[in-house]
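1. Sequence unavailable; structure follows:
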């Protein structure tokens, strides 16, 4: 007992105990498996420092907040071809909360039809874990569809066949977490239509919502597809903000019931809002507003993403030189290189060698298609310095050709 007390007192004796953890914290730019923003510009860092303590819900204290969020939603409406810029929208803590709110809106809309059976939601088996959580927490049947053969994206016709009159949402993923590839949203909408279904379609665009408009501008995936009733995305991925921002936009008020919106008079003005969280930092929203309103905003996004895609194409070309690896995604639509085993153990061998140089590259079995074995991915995010890019590329080459001279 005394030893435990002594250890506790030692921890409480000063600030050094917390500081001692700092040497063990990896530089976030070294985690090339994460989709989240690793580098913020000096101006975004100043916004975070100045507004990090401002609470997004306190509209009475900071009356500019509502306009800032509305401006961001307006820009997103332009990006995602939403005609009604005044339709419901919300800024939340991240793409998981954003997706769950879209699911809840669909669930409550379905309940009001008087249907008595258990509701269900249809998605690929490789969809984000947030959909498993949503269905578990709100007692919705989750119907998943695996990718056929040696592919990694679910067949749109198979997804449509899994839907019935009790399906609250069919979920299309624009940027799978495992490999970054896109569902064919237009083909899924057409398959539903061919079966006589009016199933609402949600696009989980956590990472693709900020890349498709710039790298795949002609791709029909957003509100231009009539069946799409809601879209969720993450600001802190390729939206380039700091951690803590997700967006949900609905096509119209019909698909987001008003009884889900609640105000709180005790924070000053009782402005009605929707969300699963309450207090959260204003800083990421302010950063998003800055990124949208800077001169040539969309051109800058396009330049940054094309630059990232150029590096991912180079990495993918190098990986194709390893006969033991198969490249699934070369980064043309989203700056992600994903690869699987041709020879058992090849992915783990490669990621282990990358780890020797300090790079974090995840290795995992593919839920979308377990038959393909282990998968790895490298995400190239904006802001990576030229020296860091050079070191990353050198490490990739060394990991593929371990006998080569060190660069």
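-> Looks like it arrived, so ask away. Source: prediction; values computed, not measured.

2. drop to CA atoms for contacts and neighbour counts, all remaining ones
-> Fine.

3. which residues in the stretch 51-200 of the chain form helices?
-> Using DSSP state H, counting those that start in this stretch, the helices of the stretch 51-200 of the chain run over 64-79, 95-111, 130-137, 156-161, 185-194.

4. Burial-wise, tell me which of those helices comes out on top.
-> When the helices of the stretch 51-200 of the chain are scored by mean count of other C-alpha atoms under 10 Å, the highest mean neighbour count falls to helix 95-111 (a mean of 22).

5. same for that one, what does it pack against?
-> helix 130-137, strand 167-173, strand 228-234, strand 246-250 (3 or more C-alpha pairs under 8 Å, 6 or more residues apart in numbering; DSSP states H and E).

6. Which among the ones you listed is found nearest to residue 394?
-> strand 228-234 (30.5 Å; C-alpha to C-alpha).

7. So what's the gap between that closest one and the chain middle?
-> 11 Å (C-alpha atoms, centre = their mean, to the nearest Å).

8. same question, stretch 102-118
-> 25 Å.

9. can you give me the end-to-end distance of that stretch?
-> Using C-alpha to C-alpha, to the nearest Å, the end-to-end distance of stretch 102-118 comes out at 18 Å.

10. Identify the residues contacting it?
-> 119, 134, 140-141, 166, 168-169, 200, 202, 230-232, 248, 255-257, 260 (C-alpha atoms under 8 Å, 6 or more residues apart in numbering).

11. can you check stretch 58-75 too?
-> With contacts defined as C-alpha under 8 Å, 6+ apart, stretch 58-75 is touched by 56, 85, 89-91, 249, 267-269, 271, 282, 285-286, 288-289, 292.

12. here's the one I want to compare it with:
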């Protein structure tokens, strides 16, 4: 006599995951399920859905790091259960954060003595860093206005219309007016002269961007500093500068070391940078560094002791993981100046390869600059038949995620495609992307003829009506590719 097993036992010991009852019904979407399921089934079901996400390394829209060394992955996983805020329990992690702050502050030329501790903190990306920096400027401005007996209810920040959305969030959440310098065709960053003209006695700071998300360009912080010094002398104000170096802060020191944008300029009081961008750490870690202790008001610093010891905290978030902080320290000591410089130079060279390939097609205008974040922003010379959004959508069939977007006011009539070059974007991938873009252009060029052929049944087009066959298109793509590779080899030689 054979004894039958229960359904639950049978699911676990006899059936494969894909033959079990757990994959035969839809999972709840709005309420927790009543019963548990085996861990293998839960893993497989979620893993299968995640396969529909894009490949992070082919997501060329993102500035965020998508690859790290296996040794760093191990460190991150071993510390994933540590809550950074518990400094008394995890003092070494706190020490590693402080080391990162000191290294980054000196990378940005903070005016510090040899062993003087820098003023800064790790944050959840540059968004939190910008919130903290903005609050410090607002509180310092309010304190001064109160002491002078002047109104302090209408603070404003001057920045460009190319500002990242986190600045708009700060202005909205903390009731600060955002005065934006409009862009214009061919000039897609803040004009320092126009920015200084907009400064008034309610301006808590001017925010400059070292690496615009629109086209990667560095704003002229040196000129802004010089013009603002002149205005401060004329008016008696002391309007400071914050540099949003989210993208460019880990680029400029290594490949543009002579560029003055940081604490070498006297009006730069704080700088934020994203460790999870060109700091080469997975999302999300950011840093904010202040020039001196006086630039961070005491009112923003809190003391707590219920975690075991007296601790200082001046972040918006409280609990957060330790993994990214440990990963940042790993990258700083693993790579050093030499390693970061090599990575950034390689990114820049791959951006040049991509830009030259796009230029050789004769179909695009390049709107990014040579000096800046290693990315290529480009637009179609003729978008009367097909636009940049169609190019972006068609590229997804090849696995590439290349964003298309319109510029802010007053350049909103310009549409741009953008490819961000990260550490894990190799020369081979750059060349392959050019190849696929050429294929997409040929496909879009022939698209109207294909549509009309479907609509008009039994239509015979003699000699293909001047249109290229698939074989001819493929031959042209291959010929272009050969010429492009040969040209690159000749340039290297």
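-> Alright, I've got the coordinates. All of these numbers come straight from a predicted model, not from anything done at the bench.

13. all strands of the stretch 1-150 of the first structure, in order?
-> Assigned by DSSP state E, counting those that start in this stretch, the strands in the stretch 1-150 of the first structure fall at 89-92, 120-124, 141-145.

14. For the shortest one, give me the average deviation versus the second structure.
-> In the superposition with the second structure, the average deviation recorded for strand 89-92 of the first structure is 0.5 Å (mean C-alpha distance after the TM-score superposition for the first structure).

15. What of the second one?
-> Superposing on the second structure places strand 120-124 of the first structure at an average distance of 0.5 Å from its equivalents, by mean C-alpha distance after the TM-score superposition for the first structure.

16. which part of the second structure lines up with that strand?
-> Mapping strand 120-124 of the first structure onto the second structure (TM-score structural alignment) gives residues 156-160.

17. ok, now the first one?
-> Counting by TM-score structural alignment, strand 89-92 of the first structure pairs with residues 120-123 of the second structure.

18. just the strands in the stretch 251-400 of the second structure please.
-> Counting by DSSP E, counting those that start in this stretch, the strands of the stretch 251-400 of the second structure are 268-274, 286-290, 302-304, 311-313, 364-366, 375-380.

19. which of those is buried the deepest?
-> Scoring those by mean count of other C-alpha under 10 Å, the most buried comes out as strand 268-274, with a mean of 29.

20. and the angle for it with strand 286-290?
-> 170 degrees (axes from the mean of the first three to the mean of the last three C-alpha atoms, to 10 degrees).

21. Spatially central residue in the second structure, please.
-> residue 63 (3.3 Å; C-alpha atoms, centre = their mean).

22. so what's the counterpart of that residue in the first structure closest to, chain neighbours aside?
-> Using TM-score structural alignment as the criterion, the counterpart of residue 63 of the second structure in the first structure is residue 35. Nearest residue to residue 35 of the first structure in three dimensions, chain neighbours excluded: residue 237, at 5.5 Å (C-alpha to C-alpha, 6 or more residues apart in numbering).

23. Alignment lookup: the one you found to the second structure.
-> With TM-score structural alignment as the criterion, residue 237 of the first structure matches residue 277.

24. Next up, the contacts around that match.
-> 63-65, 246-247, 283.

25. gap between residue 334 of the first structure and residue 276 of the first structure?
-> Counting by C-alpha to C-alpha, the gap from residue 334 of the first structure to residue 276 of the first structure is 29 Å.

26. now residue 337 of the first structure
-> 33 Å.

27. Quick check: the gap between the equivalent of residue 136 of the second structure over in the first structure and residue 258 of the first structure.
-> Residue 136 of the second structure maps onto residue 105 in the first structure, with residues paired by TM-score structural alignment. Look at residue 105 of the first structure and residue 258 of the first structure: by C-alpha to C-alpha, they are 9 Å apart.

28. ok, residue 249 of the first structure - contacts?
-> Per C-alpha under 8 Å, 6+ apart, neighbours of residue 249 of the first structure: 73, 77, 87-90, 230-232.

29. same question, residue 322 of the first structure
-> Contacts of residue 322 of the first structure by C-alpha under 8 Å, 6+ apart are residue 400.

30. what's the matching residue for residue 297 of the first structure over in the second structure?
-> Match for residue 297 of the first structure (TM-score structural alignment): residue 336.

31. How many residues are close by its match?
-> 11 (other C-alpha atoms under 10 Å).

32. Can you report how many residues lie near residue 407 of the first structure?
-> Residue 407 of the first structure, neighbours per other C-alpha under 10 Å, totals 10.

33. Hmm, I typed the wrong one, I wanted residue 216 of the first structure.
-> Neighbours of residue 216 of the first structure (other C-alpha under 10 Å): 14.

34. Quick one: map it onto the second structure.
-> Per TM-score structural alignment, residue 216 of the first structure is aligned with residue 256.

35. same thing with residue 133 of the first structure?
-> Under TM-score structural alignment, residue 133 of the first structure pairs with residue 169 in the second structure.

36. Would you quantify the distance from its match to residue 127 of the second structure?
-> Taken as C-alpha to C-alpha, the span from residue 169 of the second structure to residue 127 of the second structure is 9 Å.

37. contacts for the match of strand 120-124 of the first structure?
-> Contacts for stretch 156-160 of the second structure (C-alpha under 8 Å, 6+ apart): 176-183, 189-191, 195, 198-199, 202-208.

38. what about stretch 354-373 of the second structure, start to end distance?
-> 14 Å.

39. ugh, typo on my part, it should be stretch 171-181 of the first structure
-> Start-to-end, stretch 171-181 of the first structure (C-alpha to C-alpha) is 14 Å.

40. which residue numbers in the second structure go with that stretch?
-> Going by TM-score structural alignment: stretch 171-181 of the first structure matches residues 207-217.

41. Appreciated, that's everything.
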